[in-house]
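In: task: produce atomic coordinates for the following.
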Amino acid sequence: MSTHRPFSRFAIPRAFCLGLAWSTAFVTLSGCAPLIVGGVVVATGLSVLDRRTTGTQLDDENIETRGMLRLKERLGDRAHVSIVSYNRQVLLTGEVLSEQDRQLAEQAIAGLDNVRSIINELAVLGHSTLTQQSSDVGVTMRVKTSMIDSRDLNAHVVKVVTERGVVYLMGRVTEREADRATDIARRTSGVQKVVRLFELISEEERLALENPGRKRPGQPAY
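Out: A predicted model of the protein is given here:
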């Protein structure tokens, strides 16, 4: 069982949009890591289009990096784990060889600074094949491309992670955006299941985040 704890389209060329897609800290604890791995999102770095603060984005990147090293220390070569942190909520996907290792991985991440909650989606299975991992890369890219092509969704605010055909969606989004992103993912070829891990915000919060200098109704002018 997973551990769940409380938690406009821009006129930018597609190549640039894909370059701003989200990053994953990935641990292939089974020898040499392949260039293309499961649990994939596309690139690294901070984004000005993100609805997280710069400080939170840095915290998330640090959690992913330190978590990767800690899992390597704790599990050695016997696991295949993807770590994604969004707004300090950590998603673990991949495969471990035993329930004990599954719990050990969660405990390792829980010990990191700034982790707000953990969603443990690790499966007790043999490691996924390179073919499956490559397929997951393709699914992630197709979902992100469909979101970028959509005229009624800001693709930059949705993080997409794919593991064994299961697509996980993260981000700070409105209910409308969550429903639209889910519908796009479900219609994408290769998607077996969609898991929503969104943090829902109101339309007023969305407007404030996208227009930080905009005066809200009733707010006095200075």
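In: from here on, just use CA atoms for contacts and neighbour counts.
Out: Will do.
In: buried set for the longest helix along the chain?
Out: In the chain, taking DSSP state H as the definition, the longest helix is helix 54-75. Of the residues in helix 54-75, 56-68, 70-72, 75 count as buried by neighbour count, 16 or more other C-alpha atoms under 10 Å.
In: check the gap between residue 121 and residue 129 for me.
Out: 18 Å (C-alpha to C-alpha, to the nearest Å).
In: please identify which of these two sits among more neighbours.
Out: Neighbours around residue 121 and residue 129, counted as other C-alpha atoms under 10 Å, are more numerous at residue 121. The numbers are 19 against 12.
In: name the SS class of the spatially closest residue to the more buried one that is not a sequence neighbour, please.
Out: Nearest non-adjacent residue to residue 121, counting by C-alpha to C-alpha, 6 or more residues apart in numbering: residue 93, 4.9 Å away. Under DSSP: H, G, I helix; E, B strand; the rest coil, residue 93 falls in the strand class.
In: tell me the spacing between the spatially most central residue of the chain and residue 17.
Out: Nearest residue to the geometric centre of the chain (C-alpha atoms, centre = their mean): residue 159, 4.4 Å. With distances taken as C-alpha to C-alpha, residue 159 is found 13 Å from residue 17.
In: which residues touch residue 105?
Out: Going by C-alpha atoms under 8 Å, 6 or more residues apart in numbering, residue 105 touches 71, 74-75.
In: another for comparison:
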Amino acid sequence: MAVQLKRALTIGILAVSLGLSACVPLVVVGGVAMGAWIGSDPRPTKTITEDTSLGANISAKIIDEFKERAHVNVNTFNGQVLLTGEVPDAAAKARVEQLARSFSQTTRVFNDVVQAPPSSMADRLNDSQLSTRVKTAMLTNGGDAQAVHIQVITDRKVVYLLGMSSPQLADRAAQIAASVSGVERVVKLVQPLAPLPQ
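Out: Now for the predicted structure:
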């Protein structure tokens, strides 16, 4: 029953988010890692809808197959899929990636799940607080927020930067994220925009 409720809640919140403005950050508690946007979401509405649907469908497949044996977060951007969280073994890690790749909309998969017991709610709360602190640091020290279109996702104290930006601003964002106390690693998955004029 708990698995069905978790799945329904995850899919329901993702579905509701389709009607939100592109500049509103999407934060889902449960099966999806906490994320917060820096700047606006540059994707067309159709792409946002497709990405959100893709993420929900992958999450549903993983929950159906693994139930409570795995805790996998799915984040998507322009068809790219980021998988984080915990799985019981190497076979499960390979399987969740296979499930993510089974959708035609998937263009690339970043599989960063680890073999470990599912994280605790306290760990997940700490991750969400780290995301907030990283976002605050970027807005304070990152320069032109309108030129940065990055989602900050934190899982197991690892900060993932997913989105679009110029190479210079993406590098700066990664440096700022790494400087936040409690962050153990930064993974930059930012698609490049045109370089800033010199």
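In: counterpart of the residue nearest to the centre of the first structure over in the second structure?
Out: Aligned by TM-score structural alignment, residue 159 of the first structure pairs with residue 151 of the second structure.
In: name the secondary structure element that contains its match.
Out: strand 148-155 (DSSP states H and E).
In: cool, and residue 191 of the second structure?
Out: Going by DSSP H and E, residue 191 of the second structure is in strand 185-192.
In: just the strands in the second structure please.
Out: 35-38, 71-77, 80-87, 108-111, 114-115, 148-155, 158-165, 185-192 (DSSP state E).
In: sorry, back to before: which one of the contacts of residue 105 of the first structure sits closest to residue 134 of the first structure?
Out: Of all the contacts of residue 105 of the first structure, the one sitting nearest residue 134 of the first structure is residue 71; the distance, using C-alpha to C-alpha, is 22.6 Å.
In: roughly how far does the closest one sit from residue 203 of the first structure?
Out: 38 Å.
In: check contacts around the closest residue to residue 65 of the first structure other than its chain neighbours.
Out: In this structure, residue 65 of the first structure finds its nearest non-sequential neighbour in residue 25, 6.0 Å apart by C-alpha to C-alpha, 6+ apart. Taking C-alpha under 8 Å, 6+ apart, we find residue 25 of the first structure in contact with 61, 64-65, 68, 82-84.
In: let's see 10 Å
Out: 39-41, 44, 60-69, 81-85 (C-alpha atoms under 10 Å, 6 or more residues apart in numbering).
In: about what we covered before: relative to the first structure, what is the average displacement of the strand holding residue 191 of the second structure?
Out: With mean C-alpha distance after the TM-score superposition for the first structure, strand 185-192 of the second structure departs from the first structure by a mean of 0.9 Å once superposed.
In: end to end, how far does stretch 79-93 of the first structure reach?
Out: Note: stretch 79-93 of the first structure ends 11 Å apart using C-alpha to C-alpha.
In: who's in contact with the residue mapped onto residue 61 of the second structure from the first structure?
Out: Mapped onto the first structure by TM-score structural alignment, residue 61 of the second structure lines up with residue 70. Listed by C-alpha under 10 Å, 6+ apart, the contact partners of residue 70 of the first structure are 27, 64, 76, 105, 108-109, 111-112.
In: who wins for neighbours among these?
Out: These, ranked by neighbours (other C-alpha under 10 Å): first place residue 64, 27 neighbours.
In: check contacts around that residue.
Out: With C-alpha under 10 Å, 6+ apart, residue 64 of the first structure has these contacts: 23-27, 58, 70, 82-86, 88, 90-91, 109, 112.
In: repeat that for 7 Å
Out: 25, 83-85 (C-alpha atoms under 7 Å, 6 or more residues apart in numbering).
In: can you tell me which of those carry over to the second structure?
Out: Shared with the second structure under both residues aligned by TM-score structural alignment, their matches' C-alpha atoms under 7 Å, the contacts from the contacts of residue 64 of the first structure are 83-85.
In: ranking by neighbours, what's the top pick from the residues you listed?
Out: Result: residue 84 is most packed of those (other C-alpha under 10 Å), 31 neighbours.
In: show me the contacts for that residue.
Out: 24-25, 64, 90-92.
In: count the neighbours of the residue nearest to residue 33 of the second structure when sequence neighbours are not counted for me.
Out: Residue nearest to residue 33 of the second structure in three dimensions, not counting chain neighbours: residue 73, with 5.3 Å by C-alpha to C-alpha, 6+ apart. Neighbourhood size, residue 73 of the second structure [other C-alpha under 10 Å]: 23.
In: and residue 125 of the first structure, what pairs with it in the second structure?
Out: Match for residue 125 of the first structure (TM-score structural alignment): residue 116.
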